[in-house]
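Undergrad: what follows is a predicted structure for the sequence shown.
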Amino acid sequence: MNTPHFAPISLIHQLGAVGGFLLQLVLLAFVYYVVTVIEKRRHGKLISAKIENKNGWKAIYKGPWSLLVGALLLAVMNALVLMINGKPWGITSAFALWGAKFVQLFGVDPTEWAYWQDPAKLKALKSPLYQDTTTVMDISLMFGALLAAAFAGRYAKPIQWKRPSRMTIGALIGGLMMGYGTRLAFGCNIGAYFSGIASFSVHGWIWFVFAFLGSIIGVKLRPYCAYKN
């Protein structure tokens, strides 16, 4: 796509593997320090991240898992995806593919659109969905989430079908903005942020800064959409 952009910057290419890794650690330590200071000022102390386990060994499938276990599993799975798929973990590129496949059913030809001029994307568009790795992972992720919720007994609670109109409108607007933004940024909080930082790309840190600022604005807007902070 012919959009404004800077040349890619890799910390490994610029500083070497050791230098890039050390800079990542420094940046992560700085983020930890800043959020720690903010939390102490707001709450007077650090809120414990320890999660009480009332399920014993059943926590393996019922939860909750500790933040450390979750972080380690995410890191390992992302590394496996990189080794098997040849590229970092992504999510939202499949949504664009699904949308393009859908409009093709009505005679629309998305191959003329700028987004699909990339050879890899065009190949995915012309291939069956089951051959798209991201599609397979996304569907597996959704089924896995449903299965995990079932094991945890989440479906025992009644579903609230009636919601305030402004909550629905806010969710729709937010979803559209997120979807449009992920295509402009070529990734969401997984592909652009998590995988970006994990692959030592500067764009992941830039995404983090602006997503953090956007989250602050979003939290302040939540009450207007009938959400509680």
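TA: Here it is on my side, so go on. Numbering: from 1, shown residues only.

Undergrad: going by C-alpha atoms from here, please, whenever you check contacts or count neighbours.
TA: Fine.

Undergrad: biggest helix in the chain by residues?
TA: Longest helix of the chain, by residue count under DSSP state H: helix 11-43.

Undergrad: buried ones in that one?
TA: Under the neighbour-count criterion of 16 or more other CA atoms under 10 Å, helix 11-43 has 11, 12, 20, 21, 24 buried.

Undergrad: same check, this time on stretch 87-94
TA: Across stretch 87-94, burial judged by 16+ other CA under 10 Å covers 88, 89, 90, 91, 92, 93, 94.

Undergrad: included below, for side-by-side comparison, is a second structure:
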Amino acid sequence: MKRIENILGFILIAFLLTAGQVIFKGNFFRIFIGLGFGYTLTRGYMGFAGSVNRVCRTGSTKLTKVLVVALITMIFFGMGVFIGLPWAKSYSWINNSLIKVGDRNGVFMPDLFKFDGLNGYLGATLLTAAFVGLVFFFANKFEAKRKKEGRNPGVDSEILQESVVKENKGLYDILFVKPWSLTTGAAVIVALFAILTGVTGNGWGASTIHGFWFGNILTTFGASADALAEYTGSSAKFFNGFLVHPVGFQNFGIILGTLIYLLTAGIFKSTFLSEIKIKPKEILIFAIGGLAMGIGTRLSNGCNVGALYTPIANFSLSGWIFFIFLFAGGILGNKIRGGKKINCVN
């Protein structure tokens, strides 16, 4: 069965490379870059990877439940994004920065170092490096403290990943199956991000399109695309097809990239052979969580890629502010849980 999956994976790759430019026309690059993101997020244990590779190495098939949970969460995430789409255009406190430098709506860090002889980019780079250094310093201090106290058992997926990365396998496994280390995955993501920015002139964004996709679900059940466009302040064309917006093609590419890894690694079938047991209470929690995340992206003008990674890469102070509150929210969420064991979904 694995051999069949491998063949199907390479057929899909060949099909996309040969017919993709005709089918997707001007959006082939978005599909291509999405494929890269999806493949890397999966193989580098950054997306579904923790559960995907757990299937291959331990026989555990928790990903099916993860995907069902993801589907529930993403539907309500899209609902939250859709609800909040008009807010940025309606409320200045969302779209206007409290801190401004010069004529900019926010803080572009090179503006703080115009004296450095490189239009501020040297100073901005050094400041970014300092911020990164502080994050590493405090993260390592905290981890060391928890280990010393015996309260750091480790993350299952990371422990598994480290052990698998060190294994010696055949050539095919090394090329197409063996998971990438977090360092390798991060390096590939950085390269893809740089290519995306260089070609399109824009950073990585993902969340807004989910609001458009939710709107397309509504039109499927009879809602008017014009009415949705009037509510959101967006073009009606975005509610007349799931693959209309360039980022929609990119997100679709991410899905295809994940599929390609599952097939070429020969773990597609085994990944989905699992009994699904989800309690009604869990469904409610995931729905509320997805809705809250979707609304949150509209309040922050982006998700973790659009409001965190992209602004930081573009020397915007807003990305670091987002990081602080994102981290604080994670701590608060765990405090609210009261120290109960949390089954993490990768």
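TA: Arrived safely, thanks for sending. All of these numbers come straight from a predicted model, not from anything done at the bench.

Undergrad: just the TM-score for the two chains, thanks.
TA: After superposition, the two chains reach a TM-score of 0.84 (TM-score structural alignment, normalised by the length of structure 1), with 224 aligned residues with a CA RMSD of 2.9 Å.

Undergrad: which residues touch residue 199 of structure 1?
TA: Contacts were defined as CA atoms under 8 Å, 6 or more residues apart in numbering; by that measure residue 199 of structure 1 touches residue 88.

Undergrad: now check it against structure 2: what is it aligned to?
TA: Here residue 199 of structure 1 is matched to residue 314 in structure 2, going by TM-score structural alignment.

Undergrad: same thing with residue 17 of structure 1?
TA: Using TM-score structural alignment, residue 17 of structure 1 pairs with residue 121 in structure 2.

Undergrad: hang on, that match packs against residue 108?
TA: No - counting by CA atoms under 8 Å, residue 121 of structure 2 does not reach residue 108; the two are 10.1 Å apart.

Undergrad: name the SS class of the residue of structure 1 most remote from its centre, please.
TA: The outermost residue of structure 1 relative to its centre, with distances by CA atoms, centre = their mean, is residue 107 at 31.8 Å. Following DSSP: H, G, I helix; E, B strand; the rest coil, residue 107 of structure 1 is assigned to coil.

Undergrad: distance of it from residue 100 of structure 1?
TA: 11 Å (CA to CA, to the nearest Å).

Undergrad: check residue 162 of structure 1 too.
TA: For residue 162 of structure 1, the distance to residue 100 of structure 1 - CA to CA - is 32 Å.

Undergrad: and those two? Which one has more around it.
TA: residue 100 (17 against 7; other CA atoms under 10 Å).

Undergrad: the more buried one corresponds to which position in structure 2?
TA: So residue 100 of structure 1 corresponds to residue 215, using TM-score structural alignment.

Undergrad: A strand includes that match, no?
TA: No - under three-state DSSP, residue 215 of structure 2 sits outside any strand and is assigned helix.

Undergrad: surely it and residue 239 touch.
TA: Yes - between residue 215 of structure 2 and residue 239 there is a contact at 5.9 Å, judged by CA under 8 Å.

Undergrad: quickly list what's touching both of those two.
TA: In contact with both residue 215 of structure 2 and residue 239: 225, 228, using CA under 8 Å, 6+ apart.

Undergrad: how many other residues sit next to the residue mapped onto residue 185 of structure 1 from structure 2?
TA: For residue 185 of structure 1, the aligned position in structure 2 is residue 300, judged by TM-score structural alignment. Close neighbours of residue 300 of structure 2, defined as other CA under 10 Å, add up to 17.

Undergrad: swap in the one 10 residues further on?
TA: Residues contacting residue 310 of structure 2 under the criterion other CA under 10 Å number 22.

Undergrad: distance check, the closest residue to it other than its chain neighbours against residue 33 of structure 2.
TA: The shortest distance from residue 310 of structure 2 to any non-neighbouring residue, by CA to CA, 6 or more residues apart in numbering, is to residue 203 (5.4 Å). Distance, residue 203 of structure 2 to residue 33 of structure 2, using CA to CA: 12 Å.

Undergrad: in structure 1, which spans are helices?
TA: 11-43, 59-62, 67-85, 93-104, 119-126, 133-151, 165-184, 195-198, 202-221.

Undergrad: which of those helices is buried the deepest?
TA: helix 195-198 (a mean of 22; mean count of other CA atoms under 10 Å).

Undergrad: gap between the corresponding residue of structure 2 for residue 211 of structure 1 and residue 292 of structure 2?
TA: Mapped onto structure 2 by TM-score structural alignment, residue 211 of structure 1 lines up with residue 326. Applying CA to CA, the value for residue 326 of structure 2 to residue 292 of structure 2 is 13 Å.

Undergrad: for residue 66 of structure 2, same thing?
TA: Taking CA to CA, one finds residue 66 of structure 2 at 19 Å from residue 292 of structure 2.

Undergrad: what of residue 23 of structure 2?
TA: Note on residue 23 of structure 2: its distance to residue 292 of structure 2, by CA to CA, is 36 Å.

Undergrad: now swap in residue 32 of structure 2 and tell me
TA: From residue 32 of structure 2 to residue 292 of structure 2 the distance is 31 Å (CA to CA).

Undergrad: again with residue 127 of structure 2
TA: The value you get for residue 127 of structure 2 to residue 292 of structure 2, if CA to CA is used, is 32 Å.

Undergrad: likewise residue 333 of structure 2?
TA: Counting by CA to CA, the gap from residue 333 of structure 2 to residue 292 of structure 2 is 13 Å.

Undergrad: find the residue closest to the counterpart of residue 61 of structure 1 in structure 2 in space, skipping its chain neighbours.
TA: Matched by TM-score structural alignment, residue 61 of structure 1 corresponds to residue 176 in structure 2. Nearest residue to residue 176 of structure 2, sequence neighbours excluded (CA to CA, 6+ apart): residue 265, at 5.8 Å.

Undergrad: can you pull the contacts of the one you found?
TA: Residue 265 of structure 2 sits next to 2, 5, 6, 173, 176, 177 when contact means CA under 8 Å, 6+ apart.
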